[in-house]
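**Q** with the input below, show me the fold.
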Amino acid sequence: MFKQIITPGFYETDALGHINNTVIPMWFEKTREPLFKYFTPDLDPTKWRLILAGFDVQFLAEIKYGEPVEIHTGLQKVGNASFVVSQRAYQRQQRVAQGNTTLVQYDYQTKRSVPIDDNIRAQLMEHLLSDDE
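**A** Sure, this is the predicted structure:
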């Protein structure tokens, strides 16, 4: 599992002074970068090998400006050509948001999914979450 700290910006707040709900999916994408690097080490978009198939986010508590947020990123499942990323956001040791994202290894020229190679699969499997995580 990857753990990364996000420092909420003032510009990410809404009229009520909380972090806007549109920000969490962006934080989750940013903290998926270590996984992206397994497929495209230099993150060069012209060599990109992933496509997002879907995501969901649940908001569990208010997220406040001025206090760090820790994002935990792991894998729920690794399939033939796809994998499901499970992410949790914590502020003050409380889970404040969670979500899952399905990513597919994709060939943009042929417009088809392609199987994840064994080397990348082994790296992904290191981040497979247990049932209690």
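
**Q** going forward, measure contacts between C-alpha atoms and count neighbours the same way
**A** Noted.

**Q** next SSE downstream of the top strand by length along the chain?
**A** For the chain, the strand with the greatest residue count under DSSP state E is strand 94-107. For strand 94-107, the following helix or strand on the C-terminal side (DSSP states H and E) is strand 112-113.

**Q** elements contacting the following helix or strand past that following strand?
**A** Downstream of strand 112-113, the next assigned helix or strand under DSSP H and E is helix 118-125. For helix 118-125, the helices and strands in contact under the criterion 3 or more CA pairs under 8 Å, 6 or more residues apart in numbering; DSSP states H and E are helix 33-39, strand 69-78.

**Q** one more sequence to fold, the one below, so I can look at both together:
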Amino acid sequence: MSEKKQVHVMRQAIRWGDMDAFGHVNNTVYFRYMESGRIAFLEQAAGDLDIQGQGPVIVTAHCSFIKQLKYPGEIEIRTFAGPAGRSSFDVTHEIRMVNADGRADVVAAEGGGKVVWIDFAAEKSVPLPARLREILPPG
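**A** Just a heads-up that it's a prediction; the model follows:
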């Protein structure tokens, strides 16, 4: 089994608008939370993303919902990356509830996907940037 490495951690508030009619965070919003963690990691690792040149796309996405999240609250998004392929790598996330003590011990959801680096104009995969490859765990 491939080694995964924690590459980024961030916190954000649960917004009122994240909730649905049932009074909990809507399932689609969890994918936005994971996207926020993934993009923050990629910008930190590879620099500003330029949609006119090369950059990341997600080709698969999944999420397991473990506990409900509700407003008001805060979450911590932990991002993990797998080894680099030529143009892709797997990314996973843990969305954790932050308690009153500021600890994020309870996992509310786990998910992830596959990131592929592409040339946007050519619509073809290209090798991962060296700067990003250096951060990913060895294969």
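
**Q** report the TM-score for the pair.
**A** Here the TM-score for the pair of chains, by TM-score structural alignment, normalised by the length of structure 1, is 0.83; 126 aligned residues with a CA RMSD of 2.0 Å.

**Q** returning to what we had before: and the longest strand of structure 1, how far from the chain's centre?
**A** 5 Å (CA atoms, centre = their mean, to the nearest Å).

**Q** which residues of structure 2 does it align to?
**A** Under TM-score structural alignment, strand 94-107 of structure 1 corresponds to residues 106-119 of structure 2.

**Q** check the mean deviation of the matching stretch from structure 1.
**A** Stretch 106-119 of structure 2: mean distance to aligned residues in structure 1 after superposition is 0.8 Å, counting by mean CA distance after the TM-score superposition for structure 1.

**Q** got a list of contacts for that stretch?
**A** 30, 34, 53-69, 87-98, 124-128 (CA atoms under 8 Å, 6 or more residues apart in numbering).

**Q** angle of the longest strand of structure 1 against strand 69-78?
**A** Put simply, strand 94-107 of structure 1 runs at 50 degrees to strand 69-78, going by axes from the mean of the first three to the mean of the last three CA atoms, to 10 degrees.

**Q** how many residues are close by residue 112 of structure 2?
**A** By other CA atoms under 10 Å, 23 other residues sit near residue 112 of structure 2.

**Q** spatially nearest residue to it (excluding sequence neighbours)?
**A** residue 92 (4.0 Å; CA to CA, 6 or more residues apart in numbering).

**Q** what about that neighbour, is that helix, strand or coil?
**A** strand (DSSP: H, G, I helix; E, B strand; the rest coil).

**Q** I figured it hits residue 80, correct?
**A** Yes: shown here, residue 92 of structure 2 and residue 80 form a contact pair, counting by CA atoms under 8 Å, at 5.1 Å.

**Q** which position in structure 2 pairs with residue 6 of structure 1?
**A** Match for residue 6 of structure 1 (TM-score structural alignment): residue 12.

**Q** packing partners for whichever helix or strand its match is part of?
**A** Element membership for residue 12 of structure 2, per DSSP H and E: strand 5-13. With contacts taken as 3+ CA pairs under 8 Å, 6+ apart, strand 5-13 of structure 2 sits against helix 27-46, strand 74-81.

**Q** 10 Å instead, please
**A** helix 27-46, strand 74-81, strand 88-97 (3 or more CA pairs under 10 Å, 6 or more residues apart in numbering; DSSP states H and E).

**Q** what would these look like in JSON lines with distance to residue 133 of structure 2?
**A** Formatted as JSON lines, those follow (distance: least, CA to CA, whole Å):
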{"stretch": "helix 27-46", "distance to residue 133 of structure 2": "9"}
{"stretch": "strand 74-81", "distance to residue 133 of structure 2": "11"}
{"stretch": "strand 88-97", "distance to residue 133 of structure 2": "9"}
